[in-house]
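Trainee: Kindly return the folded structure for what I paste below:
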Amino acid sequence: MSTTTVNGISMHYEVSGDGPPLLLIAGLGSSSIAWTAAAPRLRESFTVITVDNRGTGQTEVPPGPYSIDDLADDTAALVEFLGLGPVSAVGWSLGGSVLQSMLIRHGEVLSKAVLLNAFPSYTAVQDAWLDTGLALRRSGADPVSIAITGMPWGFTPRLVSDHAAVTAQAELSRLDPHPTTLAGFEAQAAGLRIYDSRPDLPTVQTPTLVLTGAEDVLTPVSQSVEIAELIPTATLQVLPRGGHGMVLEYPDDTLAAITTYLTGKTS
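Mentor: Next comes the predicted model:
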């Protein structure tokens, strides 16, 4: 990966592939490693840009909290530094919040957007989910145990009922060479739980796909519907299978939907 300074912090990124530029923005506490499975397939059609968000991976971990607008400003500045814009972008979960902020405040750097398993603002259930995750991390619980505890929120019963598959997926957390620190996770979480894009979504002018799975229990379909109704340029697509981690559990359908929207070509 390469490094540059944006907004006063050192930010790591990688650019690879061939084709129109596509920016991938990961979720809460996740670095660019979240795209390890998806990026190689997307590189067949795009020049893929992956980033470690502020507080994750090899990017700097300044004192928090980090607002979602901070993360959006970082990413927009990176696109401008690279000189590849306007770019298409996919934002997954927290990455979807970052992308909403970019759509609102930095639309000039974006050509198309995909909001993947996104939400406009936190609900009481999401607050409770986040409180539990923070408590586990603050207790020093093993990363694999934390991953297993979160699995039912991210995957469907099809995967979660297969305990061998759950264990294998959770064990991947041990392979991260640059795991997110508690400080980085807390700083992102503090900004995420208070972010509310709804007042400004009607100003968005960039073509946007709001993509989710019918089985997402963490960011339910109703939240994607709300986003799509507020963005004048939005298209809503609900895949019949898949939860919050559908890009991992159902990669064929998810990546096909993303690629078809961004290229306008059906497979």
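Trainee: alpha carbons only for contacts and neighbour counts from here, please
Mentor: OK.
Trainee: remind me, longest strand of this structure?
Mentor: Scanning the chain for the longest strand, with DSSP state E as the assignment, gives strand 9-17.
Trainee: what's in contact with it?
Mentor: 1-5, 43-54, 57-60, 62 (CA atoms under 8 Å, 6 or more residues apart in numbering).
Trainee: To check against the first, give me the structure of this:
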Amino acid sequence: MPYIKANKTNLYYEIHGKGNPLVLVTGYCGNTFNWSLILNDLKKHFQCLIFDNRGTGLSDVPDGTYSVEDMAADTIDLINKLGFKKTHIYGNSLGGAIVQTMAYKYSDQIDRVIIGNSTAKFNAQMLFAAKNFIDYYEKNSDLLEQAKLWLPILMSENFITHEANLKAYFENSINNPKPISLKGMIAQYAGMHTFDSRKWVDKITHRCLILSGDEDLICLPKESQYLHEHIKNSQLHIFKHCGHLPHIEYPQLNNEIIMNFLQG
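Mentor: Coordinates of the predicted model:
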């Protein structure tokens, strides 16, 4: 399996497809498995780099807590060591915080930016829910029960009221080949807790697409609107009847919007 030591951390990665490079950065507790519904189409148009952030999947789980800056530095070092000169970047949720940081701190190495269902500062309700999840995980590591706990705040009413969606969601959760450890969960949580881009987000000058869901209870639509208002060269798309994960609820539409932005 492919690994690269990036920023002193062994990161698991995969490269799919050919074309201009597109780096996909997962959210809290996520891993490469989370991109499975959109990867097959994207790799027909781009050279897609997917990887496990520090603390998740098959990557190292270093001691201590992780900042968003740590994870942005990991990602840019991985990109450099793979020989990519300039890349598009797409991150969801915590991944959206990471790509904001990359666009700000490593501006010359970034082409276009996609910030999916993210924020300039994670709100207190979201952080409280994530902390509850950590407390629950300490007592119950059953993947199905964890999926049930997250479902009502991750997904839209439309998604939850269709039995086929629930079946697929729970099957994918149970079959996750590399679920996060408690240690990694706690370490990544610290990064969300301390992240705050409000003092510098207006300095991002890249062409930027901001995605949101009108029923997102984790990163609220008004938080995506804030990013849109403060990133001058940005456009905002809000998915209707959608929660926190449009790439899972509406993978085809998600890809169409992304490709129109990146190829336009």
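Trainee: rewinding a little: residues contacting whichever helix or strand comes after the longest strand of structure 1, please?
Mentor: Read in the C-terminal direction, the helix or strand following strand 9-17 of structure 1 is strand 21-25, with elements assigned using DSSP states H and E. The contact list for strand 21-25 of structure 1, computed with CA under 8 Å, 6+ apart, reads 32, 35, 46-51, 53, 84-85, 87-92, 95-96, 98-99.
Trainee: In ChimeraX, select just the buried ones from those residues.
Mentor: In ChimeraX, selecting the buried portion of these, with burial taken from 16 or more other CA atoms under 10 Å, looks like this:
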select :32,35,46,47,48,49,50,51,53,84,85,87,88,89,90,91,92,95,96,98,99
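Trainee: residues of the longest strand of structure 1 that come out buried?
Mentor: For strand 9-17 of structure 1, burial by neighbour count (16+ other CA under 10 Å) applies to 10-13, 15-17.
Trainee: Save these as JSON lines, and put in distance to Phe119 of structure 1 too.
Mentor: Written out in JSON lines, the entries for the buried residues of strand 9-17 of structure 1 read as follows (distance: CA to CA, whole Å):
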{"residue": "Ser10", "distance to Phe119 of structure 1": "28"}
{"residue": "Met11", "distance to Phe119 of structure 1": "25"}
{"residue": "His12", "distance to Phe119 of structure 1": "26"}
{"residue": "Tyr13", "distance to Phe119 of structure 1": "25"}
{"residue": "Val15", "distance to Phe119 of structure 1": "27"}
{"residue": "Ser16", "distance to Phe119 of structure 1": "29"}
{"residue": "Gly17", "distance to Phe119 of structure 1": "29"}
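Trainee: Just give me the closest of the residues you listed to His244 of structure 1.
Mentor: Of all the buried residues of strand 9-17 of structure 1, Tyr13 has the smallest distance to His244 of structure 1: 24.3 Å, by CA to CA.
Trainee: Quick check: the closest one vs Ile25 of structure 1, distance?
Mentor: 11 Å (CA to CA, to the nearest Å).
Trainee: swap in Phe46 of structure 1?
Mentor: Counting by CA to CA, the separation of Phe46 of structure 1 from Ile25 of structure 1 is 15 Å.
Trainee: repeat for Leu78 of structure 1
Mentor: Relative to Ile25 of structure 1, Leu78 of structure 1 is positioned 12 Å away (CA to CA).
Trainee: who's more crowded, those two?
Mentor: Taking neighbours as other CA atoms under 10 Å, Leu78 of structure 1 and Ile25 compare with Ile25 leading, 31 against 22.
Trainee: Now do the helices in the stretch 1-150 of structure 1.
Mentor: Chain-ordered helices for the stretch 1-150 of structure 1, with DSSP state H, counting those that start in this stretch as the definition, fall at 39-42, 68-82, 94-105, 124-138, 143-154.
Trainee: So which of these is the most surrounded?
Mentor: When these are scored by mean count of other CA atoms under 10 Å, the highest mean neighbour count falls to helix 94-105 (a mean of 26).
Trainee: Centre of the chain to that helix, how far?
Mentor: With CA atoms, centre = their mean, to the nearest Å as the basis, the distance from the averaged C-alpha position of helix 94-105 of structure 1 to the chain average is 10 Å.
Trainee: which strands and helices sit next to it?
Mentor: strand 21-25, helix 68-82, strand 87-92, strand 110-116 (3 or more CA pairs under 8 Å, 6 or more residues apart in numbering; DSSP states H and E).
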